[in-house]
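*Asks:* Curious how this folds, go ahead:
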Amino acid sequence: MNKAFTKEDDGSTPERLPDLPISGHPNHVTPQGLAALKARHASLEAEVNRLREGREFLDDLHPLAVAERDLRYVEARLNTAILVPPPEGPCDQVLFGATVTVADEEGRQASYTIVGEDESDPEKRLISAFSPLARALIEARVGDIVEWPKPTGVVELEVRRVTYRA
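*Replies:* Purely as a prediction, here's the structure:
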């Protein structure tokens, strides 16, 4: 084959990594989640610019490709974000953005905050609105008993408290 018809990688352009998968669920975000997405966007933009400026010194262009892929993902999430503000005034019903304190059958209490997918962090008890626990809690009110389906069986939880971040 003639060399004129082949493309050799000279390292001048980074590889384009495939985009990260985007959830098919509505992209609801809390005010805090939207602020976090905006901060992540700014950070990634700065990282991409820094890597592009210094790429002639890079032996590996993979970090630039990763940063560009992550920036595309965050831009897509920002473009589809649906801000869900907390309810005005007192509300004892579990809705998106609620922090819910529940008690299990043994009386052990735990609190969870229902957030958007990008904001979820189970270690911090920030659970996605599409998780089984959140789906069990949504629309419940203080005093209600909900059933949380788990792989080990159904757990009954009593809703003890519902609060919203301002």
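*Asks:* can we go C-alpha only for contacts and neighbour counts from here?
*Replies:* Will do.
*Asks:* Regarding the chain, what is its longest strand?
*Replies:* As assigned by DSSP state E, the longest strand anywhere in the chain is strand 153-164.
*Asks:* Please tell me how far the residue most central in space within the chain sits from Ala98.
*Replies:* With distances taken as C-alpha atoms, centre = their mean, Asp118 lies nearest the centre of the chain, 0.8 Å away. For Asp118, the distance to Ala98 equals 16 Å [C-alpha to C-alpha, to the nearest Å].
*Asks:* which residue ranges form the helices in this structure?
*Replies:* Counting by DSSP state H, the chain has helices at residues 31-53, 62-80, 132-137.
*Asks:* Check which residues of the last one are buried.
*Replies:* Same thing as helix 132-137. 133-137 (16 or more other C-alpha atoms under 10 Å).
*Asks:* For the comparison step, fold the sequence that follows:
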Amino acid sequence: MQRYPMTPAGHLALEEELKHLKTVERPRITQAIAEAREHGDLKENAEYHAAREQQGLSEARIRDIEAKLGGAQVIDVATLPKDGRVVFGVTVVIENIDTEEQQRYTIVGEDEADFKINKISINSPIARGLIGKSEGDEAKIQTPRGEVEYEIVEVIYGE
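*Replies:* Here you go, the predicted model:
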């Protein structure tokens, strides 16, 4: 069984999304299909086909979430030893050695990642390059613009 690392907050968010899909979206889509059927000929009924497509997407997402929750490996960073190493769930401040520009990222699971708010996936190149390193270490990370060297300035547990 595939394991899906996630924070407690990410696990809760998936549970809430699953509940919403099952209790709100599924009945709404079923009602939309029933109403579209009442309009007659289904071959040329765009509302019916749109509702059926939406139903398929919703059911696929439900199956995806259920699989991820079934294989969830919830990691609470508060329970980990605080030894200055970069691990899943921490927030890390890194500095580009060439430009001295600092960036702050929190390493989270796939479904929690949102680059706009500096949450990066454990599977991202940046996270993979930082995992296991400690404060003061340097990490070479392959980016689309080439290799970039960063120094780990700070590792924050439980932010």
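*Asks:* Next, the mean deviation of the longest strand of the first structure compared to the second structure.
*Replies:* Here strand 153-164 of the first structure, set against the second structure after superposition, deviates by a mean of 1.1 Å using mean C-alpha distance after the TM-score superposition for the first structure.
*Asks:* Which residue range of the second structure does that strand align onto?
*Replies:* Taken onto the second structure by TM-score structural alignment, strand 153-164 of the first structure occupies residues 146-157 there.
*Asks:* List the buried residues for the matching stretch?
*Replies:* 149-157.
*Asks:* mind checking how far it is from the chain centre?
*Replies:* Offset of stretch 146-157 of the second structure from its chain centre (C-alpha atoms, centre = their mean, to the nearest Å): 21 Å.
*Asks:* Buried deepest among the helices of the first structure, which one?
*Replies:* helix 132-137 (a mean of 20; mean count of other C-alpha atoms under 10 Å).
*Asks:* Which residues does that one contact?
*Replies:* Residues outside helix 132-137 of the first structure that contact it (C-alpha atoms under 8 Å, 6 or more residues apart in numbering) are 94, 114, 127-129, 146-150.
*Asks:* what does stretch 107-118 of the first structure give?
*Replies:* Contacts for stretch 107-118 of the first structure (C-alpha under 8 Å, 6+ apart): 27-30, 33, 95-103, 120, 125-130, 134.
*Asks:* and those residues, which of them are in strands?
*Replies:* Reading strands off the contacts of stretch 107-118 of the first structure with DSSP E, I get 28-29, 98-103, 126-128.
*Asks:* and of those residues, the nearest to Asn49 of the first structure?
*Replies:* Distance ranking of these against Asn49 of the first structure, using C-alpha to C-alpha, places Val29 first at 27.1 Å.
*Asks:* now for the closest one: what does it line up with in the second structure?
*Replies:* Using TM-score structural alignment, Val29 of the first structure lines up with Met6 in the second structure.
*Asks:* list the contacts for Ala50 of the second structure?
*Replies:* With C-alpha under 8 Å, 6+ apart, Ala50 of the second structure has no contacts at all.
*Asks:* helix or strand for it, which one?
*Replies:* helix 46-70 (DSSP states H and E).
*Asks:* quick one, that helix and helix 8-20 angle?
*Replies:* Inter-element angle recorded for helix 46-70 of the second structure and helix 8-20: 140 degrees (by axes from the mean of the first three to the mean of the last three C-alpha atoms, to 10 degrees).
*Asks:* that older thread, turn the buried residues of stretch 146-157 of the second structure into JSON lines, including distance to Gly56 of the second structure.
*Replies:* Putting those into JSON lines (distance: C-alpha to C-alpha, whole Å) gives the following:
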{"residue": "Glu149", "distance to Gly56 of the second structure": "44"}
{"residue": "Tyr150", "distance to Gly56 of the second structure": "44"}
{"residue": "Glu151", "distance to Gly56 of the second structure": "46"}
{"residue": "Ile152", "distance to Gly56 of the second structure": "44"}
{"residue": "Val153", "distance to Gly56 of the second structure": "46"}
{"residue": "Glu154", "distance to Gly56 of the second structure": "45"}
{"residue": "Val155", "distance to Gly56 of the second structure": "42"}
{"residue": "Ile156", "distance to Gly56 of the second structure": "41"}
{"residue": "Tyr157", "distance to Gly56 of the second structure": "40"}
